[in-house]
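**Student:** Below are the sequence and a predicted model for it; my questions follow.
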Amino acid sequence: MSLRVGIVVGEASGDMLGAGLMAALQKRYPDAVFEGIGGPRMLALGFNSFFPQDRLAVMGLIEPLKRLFELLRIRRHLATHFSRNPPDVFIGIDSPDFTLSLEETLRAKGIATVHYVSPSVWAWRQKRIVKIARAVDLMLTLLPFEASFYQQHQVPVCFVGHPLADQIPLHSDQQAARASLGLDAQVRYVALLPGSRGGEVNILGPVFWRAAAWCLQQCPDVQFVVPAANAARRVQIEQQLAALPTPLPLQIIDGQSQTVMTAAEVVLMASGTTSLEAMLLKRPMVVAYKFSKLGYWILSRLVKTRHFALPNLLADEPLVPEILQDDVTPERLGREVLAYLQQPQEVRRLQQRFTEIHEHIRCDASEKAAAAVLQLIGRE
């Protein structure tokens, strides 16, 4: 019996998840049909995309408003198509502002719905759980504490693990990473990752460079390496570095952030998914973030979690320093970085905890997600 699956993804990370899920489902159902909106990885597996995936890739508050009528038109088209041609299951991958409303419409028509990647409802805007409960027959989460939240609210959920934990080996090779980047095997390197977006680098970059200069005064043999997310970020970083009163022993690498982190002894970074990558690479880190004053005022009243760095959220304890807002100063960041360089026993303890968490979320996510979807519709 053939299988027909509707999927909508809105960004590159969703395309990666969607392709992994498709491949796992195709092992069981080689003739399965997949349609909706997908990215290049999914298209390569035979996905039929009604619209280019990048039409959904909007960020911030202003861009979605500018494209509101187009987004509503796309969603109406998808709702009409799947209502008239019901799939065995519909799966929304991330992009919750777009996909959850579509899932709610289709579920009301009797179509089984799955949402893959939990919104951060456990951290803020927790009332969204009411809409999620109406919209989905099953939530697939990447992280275990997310599943606990849904269980508490009686929403069917399955923790499938994180694909990054499957892709990144349990033990990373620092010397191989240095060789591939042309870095000295004997030097102590600190990786600086002030973010991938212009706004983040604009706020955090100057503080990170001054923190590096502070570290250099205390520890003259340390050197620094920075992965530039793209050409625009490289230009932005170079301009900021040129404004420093004293040049830094710093090398800019185009992309390759995972390799750069692997090559380093310590990572100073902006908060985000990259902190999960650093943890999986077993690199000690200092996590920092700054918002506008208004943004911080709003978020401080909405966010319900004790931690914001993903390693600390996963451990439910302060494994790594997380430094926020007015505490983000060169001296504070520099002290935390040097503490790792001066305490190798603490680094070893931290790496052991990182390994334990890595093993916990390394669950063969795509295979587990496929099994959960098929079980939902009685096809496993």
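**Tutor:** Yep, that arrived.
**Student:** going forward, measure contacts between C-alpha atoms and count neighbours the same way
**Tutor:** Fine.
**Student:** Enumerate the positions of stretch 267-287 that are buried.
**Tutor:** 267-272, 274-287 (16 or more other Cα atoms under 10 Å).
**Student:** For the one residue sitting closest to the centre of the chain, list the residues it contacts.
**Tutor:** Nearest residue to the geometric centre of the chain (Cα atoms, centre = their mean): residue 273, 3.5 Å. By Cα atoms under 8 Å, 6 or more residues apart in numbering, residue 273 lies in contact with residue 310.
**Student:** measure it to residue 308 for me?
**Tutor:** 11 Å (Cα to Cα, to the nearest Å).
**Student:** With residue 280 instead?
**Tutor:** Residue 280 is 17 Å from residue 308, by Cα to Cα.
**Student:** let's bring in a second model and compare:
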Amino acid sequence: MRSVRIGIVAGEASGDILGAGLMRALQARYPQIAFEGIGGELMIAAGCRSLYPMERLSVMGLVEVLGRVPELLRERKRLVRHFIQHPPDLFIGIDAPDFTLGMERQLKAAGIPTVHYVSPSVWAWKRKRIFKIKQSTDLLLTLFPFEAKVYAPTRQNLRYVGHPLAELIPAQIDLAAAQAEYRAQLPERASLVALLPGSRGSEIKYLARPFLDTARWLQNQRAELHFILPAANQRRYTQLQTLIAQEYGDLKLQLVLQGSREVMAVADAILIASGTATLEACLLKKPMVVAYRMAGLTYAIYSRMIKSRWISLPNVLAGEEMVPEILQQQVTPEVLGPLVLRALEDSDYRERLGEVFGAIGEQLRQNASERAADAVAELLEAQRVDAGV
């Protein structure tokens, strides 16, 4: 049985999900396979030997990342040196393009086959990156069907695999158990609004208070409303618990540790930070209001580069504005509150949204981890043939 060694790096929680699914699919094809690099809890549980804490890579924004640049560059240099000295059969970078694409370019130049899983958002901004991506990767695995057209000028070796979340959601959610856990103490007809301000420290900094202020505004409009806020990890839980105890003790609010998918599944509407979680909410066919704030200088730079009409995946995939997107100084209770009420109360809107989001789920449900593993295996075997093994 042929042994295979894979270098693999993910930079945040969404990449950890993708990486773990791909690892398990590859393990079924190559029982004697080993993975090392950077992974989160899911990838480590699947067998990845992580050489550096994944959460240290999870930095969002241009200004916010500046203080971390020396550390990140040192770690990337160390990893590249490690993999060149101990070459894997193949290297896979999962999302986190600012970190992984630089690694891939150097490793490919050293003769190591490279795969990039998740196309950077070249359809939204910095489209000329497609040429650098071609130089860095032997294979690009994309999650969304419209991305192949963007890469056509480079003749990139590309495989559309769909999105693993389309299989995971809602199939792996025990809705009855989630209802029992999160709604058992609520009055029978109470509406439940989920608050998801994000998992990064910068997101909590900029969005936690506006989201909680919006919950207070909503509670003043409809006293029967209840709220639930899932914290991504223990650190965020402690941070939010302190904030709520000091400033928001009047809210009918449950703070829970993790379980964001189950929380979204039982919620009637969601106030959510822009990011992968919006796709999860879309796959659950939930009405939502998307919001985002970042440092003013970061936004000033990003806003000049973004070419897409929308920032949230539900709208991009629908090709129209199905959910409101509220940014920067507009992220206030007076703006967000009425939009959440519409998401709760407009039955025609909720019905159409369910139909559109259902169609998106069908389009993305492609058995992504298996398709991605097939493409990686083809590249591995092609390299083996070329090497005369």
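**Tutor:** Received, thanks. It should be emphasised that the depicted structure is a prediction, and the values quoted were computed from it without experimental measurement.
**Student:** if we can go back for a sec, what does the residue nearest to the centre of the first structure correspond to in the second structure?
**Tutor:** Using TM-score structural alignment, the equivalent of residue 273 of the first structure in the second structure is residue 276.
**Student:** Check what contacts whichever strand or helix holds residue 106 of the second structure and list those residues.
**Tutor:** If you go by DSSP states H and E, residue 106 of the second structure is part of helix 97-109. Residues from elsewhere that reach helix 97-109 of the second structure (Cα under 8 Å, 6+ apart): 9, 72, 76, 80, 83-84, 91, 93-94, 113-116, 120, 133, 135-138.
**Student:** Swap in 6 Å and give it another go.
**Tutor:** Helix 97-109 of the second structure has contacts (Cα atoms under 6 Å, 6 or more residues apart in numbering) with 93, 114, 136.
**Student:** what does residue 287 of the first structure align to in the second structure?
**Tutor:** Matched by TM-score structural alignment, residue 287 of the first structure corresponds to residue 290 in the second structure.
**Student:** ok, its match - contacts?
**Tutor:** 272-274, 325 are the contacts of residue 290 of the second structure under Cα under 6 Å, 6+ apart.
**Student:** still contacting in the first structure, which of the residues you listed?
**Tutor:** Using both residues aligned by TM-score structural alignment, their matches' Cα atoms under 6 Å, the first structure keeps these contacts from the contacts of residue 290 of the second structure: 272-274, 325.
**Student:** So which of the contacts of helix 97-109 of the second structure are in strands?
**Tutor:** Among these, DSSP state E puts 93, 114 in strands.
**Student:** Which of the contacts of helix 97-109 of the second structure sits closest to residue 365 of the second structure?
**Tutor:** Distance to residue 365 of the second structure across the contacts of helix 97-109 of the second structure (Cα to Cα) is lowest for residue 93, with 22.4 Å.
**Student:** who touches the closest one in this structure?
**Tutor:** 8-9, 100, 116.
**Student:** Residue 120 of the second structure -> the first structure?
**Tutor:** The alignment partner of residue 120 of the second structure in the first structure, by TM-score structural alignment, is residue 119.
**Student:** excluding its backbone neighbours, what's nearest that match?
**Tutor:** For residue 119 of the first structure, ignoring the flanking residues on the chain, the nearest one in space by Cα to Cα, 6 or more residues apart in numbering is residue 96 at 6.5 Å.
**Student:** Select the longest helix from the second structure.
**Tutor:** Secondary structure of the second structure per DSSP state H: the longest helix is helix 201-221.
**Student:** Name the SS class of residue 175 of the first structure, please.
**Tutor:** Secondary structure for residue 175 of the first structure, judged by DSSP: H, G, I helix; E, B strand; the rest coil, is helix.
**Student:** Thanks again, I'm all set now.
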